[in-house]
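Visitor: structure, please.
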Amino acid sequence: MAINEFTYSKIPAEAETLRVEVRQFLSQTLSDYPPVLRAQSWMGFDAHFSQALGRKGWLGMALPKAYGGSQAGFFARYVISEELLAAGAPVSAHWIADRQSGPLINKFGTPAQKDRYLPAICRGESYFCIGMSEPNSGSDLASIKSTATRDGDGWRLNGQKVWTTNAHHSHYMIALLRTGEKQAARHEGMSQFIVDLSLPGITVRPIRDLAGGEHFNEVFFDNVYLPGDGLIGTEGKGWDQVTAELAFERSGPERFLSSMALIKTMIDAIGSRPDALQAAEIGRLTARLATLRNMSLAVTAQLADGANPAWAASCVKDLGNVFEQEIPELAQRLLDIEPRQQGGGDHARVLAYLMQMAPSFSLRGGTREILRGIIARGLGLR
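Guide: Sure, this is the predicted structure:
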């Protein structure tokens, strides 16, 4: 394990200057946006909002200018993302494409793939989902069974993905599929593909969650023909590419800001004169939030340096999920306000929503058990 995995990393001044303009934009654009919708944040889908961000140049911040990005770097993207999430903006439409699919294509894609996909991602017009988990596999990606077999100049896809966020809204999926016989080494024989979800033979079936929303999906591949240019990166190197991609997915501020709307309504409901318990707990939340933010920024610095901080990113996600999931419970201890799906005030409705959504926080992006296995290996314990 490297000693300096979480070296303090300050946001560069040129990136920090974006914050004021972003806050002004959000204040105007979301002036009448209710707290219960802000609670959905990076699960809230609004294509028009994403396209407005694209017109501002706030998508593809780390992508080259040649493909429509601003080439401003990972810290600039961090500032934008942090402000969007803190405000509870509806960012789901572009989120996965901007966070990980775009950088993945930029790193491993062919020039033709970059020309085809990256400009539309930067405009907020092209939406991606991630096809990793499968039935009976969960977060154990090495056990996937869905296949891509050679068929002339292309590929034939068969199998099923599950827990695929936003597949029902997405244009494309970056899918991890088995392209070779299962090897003695569990992580060999897999490849990644860019799959057009409008192709014949693909069925997307939404999974309704406890709060009544449809964010997760099942996706079925029934003898789907994919042209040869669907392969991204190197055949058989899918595992290495996926671990690099997961560092983007697991380390960002969305891993500890999902319950931010509830923190805000809780503080508003407590008011300016908290009792001793309320003041102490809000102080603890603030300290933990600051710590998680600094850890996330340390991972951002590693990504900016071209590293693959899988271990550190797993720490951020695991600790961030614990933090997010504790907030609804804490809110009920500090205030005598019951959760209400209908009626009640803003705090009651936001509390009800996040109580139902919080269990999913430690599912999406890798379960707690898988993350702690990665952390144990990073510490040399297994």
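Visitor: from here on, just use CA atoms for contacts and neighbour counts.
Guide: Fine.
Visitor: quick one: the helices in the stretch 1-150 of the chain, in order.
Guide: Along the stretch 1-150 of the chain, the stretches classed as helices by DSSP state H, counting those that start in this stretch are 13-16, 18-29, 35-38, 47-56, 74-87, 92-96, 102-108, 111-122.
Visitor: how about the stretch 151-300 of the chain?
Guide: Counting by DSSP H, counting those that start in this stretch, the helices of the stretch 151-300 of the chain are 238-251, 260-270, 276-304.
Visitor: what are the buried residues along the shortest one?
Guide: In other words, helix 260-270. 260-267, 269 (16 or more other CA atoms under 10 Å).
Visitor: so what touches it?
Guide: Contacts to helix 260-270, defined as CA atoms under 8 Å, 6 or more residues apart in numbering, come from residues 35-36, 38-39, 85-88, 278, 327-328, 331, 335, 346-347, 350-351, 354.
Visitor: now the second one, please; I'll put the structures next to each other:
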Amino acid sequence: MSSRVLPIDVMRVSPDLEPLRSEVRAFLDSEIRRGAFTPQCDSWLTGWDEPFSRRLAEQGWVGMTIPRRYGGQGRTVLDRQVVLEELLAAGAPVAAHWIADRQTAPSLLRYGSEQQRAEFLPEIAAGRCYFAIGMSEPDSGSDLASVRTRAVRVAGGWRLTGTKVWTSGAHRAQWFFVLARSAPDSGERHAGLSQFIVNLRAEGVTVRPIRLLTGEHEFNEVRLDGVFVPDRYVLGEIGSGWGQVTSELGYERSGPERLLTTFPLLAALVSEVRRRADRDPAAVVEIGALTSRLLTLRQLSLSVAGVLAAGKPADVAAALVKDLGTRFEQEVAERARILADEMLDPDAAPGTFTGHLVRGLLHSPGYTLRGGTNEVLRGVVAKALERA
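Guide: From the prediction side, this is the model:
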């Protein structure tokens, strides 16, 4: 059964946007029919397909909210949301451009120099420039304020030394944003941090794989050994890195990819439950409960997107989306496992119910870890509620 069934069909944003949704669906259905890709869970992180990203860009569906003067479409957040939902529902291979489109472009628009915008934004919108994220470090977990990567001032720029981990796509991307300590520790953990735009092919950069349970290579450890970064690649202001990176996290944690990672599995599960509805009415109730939760979470994600589009901080609300959404994704995989009426075949073909189930289960431990562990994010939300 196509993924274009409950619940994506009731996820209406606005009647005016339905022609766009239909256009995206037709494109994706055509790509699937001609064998361009096989729908999969977690495709926004693991589905790296540069030609596909460029084909999306040719349709105007990458860099949609980037202003036209920088090569984008100048469209609204809701336009982009419709496209993202359809890409995720179809399990399309969008990993190559995802981070650049999701958070690099908005950060460049907000904090980047005119030179940086002119250099990177047109290439991002064309689906040709790919970024990774250099935040997390060994032994630091989700505590970004404890970063130990150092940036030392030298003639004409900075030299960076340190290690970043869980850097998605660093072995394929061309660039990444690096959060580093650019001033001695003053006792104020959030002071003295800065962001830098680092070429992943620069001298002194070493990328080592961190493999998933499936053996796939998506995450990396990136070592920086005195990497020179010219002044023109300082992002924003020196010393303002904490405020910049927390605003960036709002984009990273609140999008529909924190709800729809396992949507291809959910759609396949709906088909399985419908097939046996007469003999398993309890499963129908389970599907109804999952669907209602998804629709509620989707509304929360949309509301955060609106806040970010208005240029307002949304790090706390984004943390809430990420916590609730990724737990929901894990539950989809677990409920599908319980409701499955067949033995799991680890060699099942991708795109089948069993294939989606195996992949969803194997990838599910990472859902609540990447982008900040949920336990830490609950602390962020709790502290905000305490201050309120």
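Visitor: can you give me the TM-score here?
Guide: Overlay of the two chains. TM-score (TM-score structural alignment, normalised by the length of the first structure): 0.94; 374 aligned residues with a CA RMSD of 1.8 Å.
Visitor: let me have the buried residues of helix 260-270 of the first structure in JSON lines, adding distance to Ser360 of the first structure as columns.
Guide: What follows is those, written out as JSON lines (distance: CA to CA, whole Å):
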{"residue": "Met260", "distance to Ser360 of the first structure": "16"}
{"residue": "Ala261", "distance to Ser360 of the first structure": "17"}
{"residue": "Leu262", "distance to Ser360 of the first structure": "16"}
{"residue": "Ile263", "distance to Ser360 of the first structure": "18"}
{"residue": "Lys264", "distance to Ser360 of the first structure": "21"}
{"residue": "Thr265", "distance to Ser360 of the first structure": "21"}
{"residue": "Met266", "distance to Ser360 of the first structure": "21"}
{"residue": "Ile267", "distance to Ser360 of the first structure": "24"}
{"residue": "Ala269", "distance to Ser360 of the first structure": "26"}
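Visitor: ok, back up a step: quick one: buried ones out of the contacts of helix 260-270 of the first structure?
Guide: Buried positions within the contacts of helix 260-270 of the first structure, assessed by neighbour count (16+ other CA under 10 Å), are 35-36, 38-39, 85-88, 278, 327-328, 331, 346-347, 350-351, 354.
Visitor: the corresponding residue of the first structure for Ser107 of the second structure: what's it in contact with?
Guide: Counting by TM-score structural alignment, Ser107 of the second structure lines up with Leu104 in the first structure. Applying CA under 8 Å, 6+ apart, we find Leu104 of the first structure in contact with 241, 245.
Visitor: how much space between the counterpart of Ala280 of the first structure in the second structure and Leu200 of the second structure?
Guide: Matched by TM-score structural alignment, Ala280 of the first structure corresponds to Val285 in the second structure. Distance of Val285 of the second structure to Leu200 of the second structure, given as CA to CA, to the nearest Å: 49 Å.
Visitor: again, but for Arg150 of the second structure
Guide: To Leu200 of the second structure, Arg150 of the second structure is 17 Å away according to CA to CA.
Visitor: likewise Gln330 of the second structure?
Guide: According to CA to CA, Gln330 of the second structure stands 32 Å off from Leu200 of the second structure.
Visitor: kindly check the end-to-end length of stretch 27-45 of the second structure for me.
Guide: One end of stretch 27-45 of the second structure to the other measures 21 Å (CA to CA).
Visitor: what lies in contact with it?
Guide: Against stretch 27-45 of the second structure from outside (CA under 8 Å, 6+ apart): 87-88, 90-95, 98, 168, 218, 257, 261-265, 350-351, 356, 359-360, 363.
Visitor: flag every buried residue along stretch 30-49 of the first structure.
Guide: Applying 16+ other CA under 10 Å to stretch 30-49 of the first structure flags 35-45, 47, 49 as buried.
Visitor: actually, stretch 190-206 of the second structure.
Guide: Under the neighbour-count criterion of 16+ other CA under 10 Å, stretch 190-206 of the second structure has 190-200, 205-206 buried.
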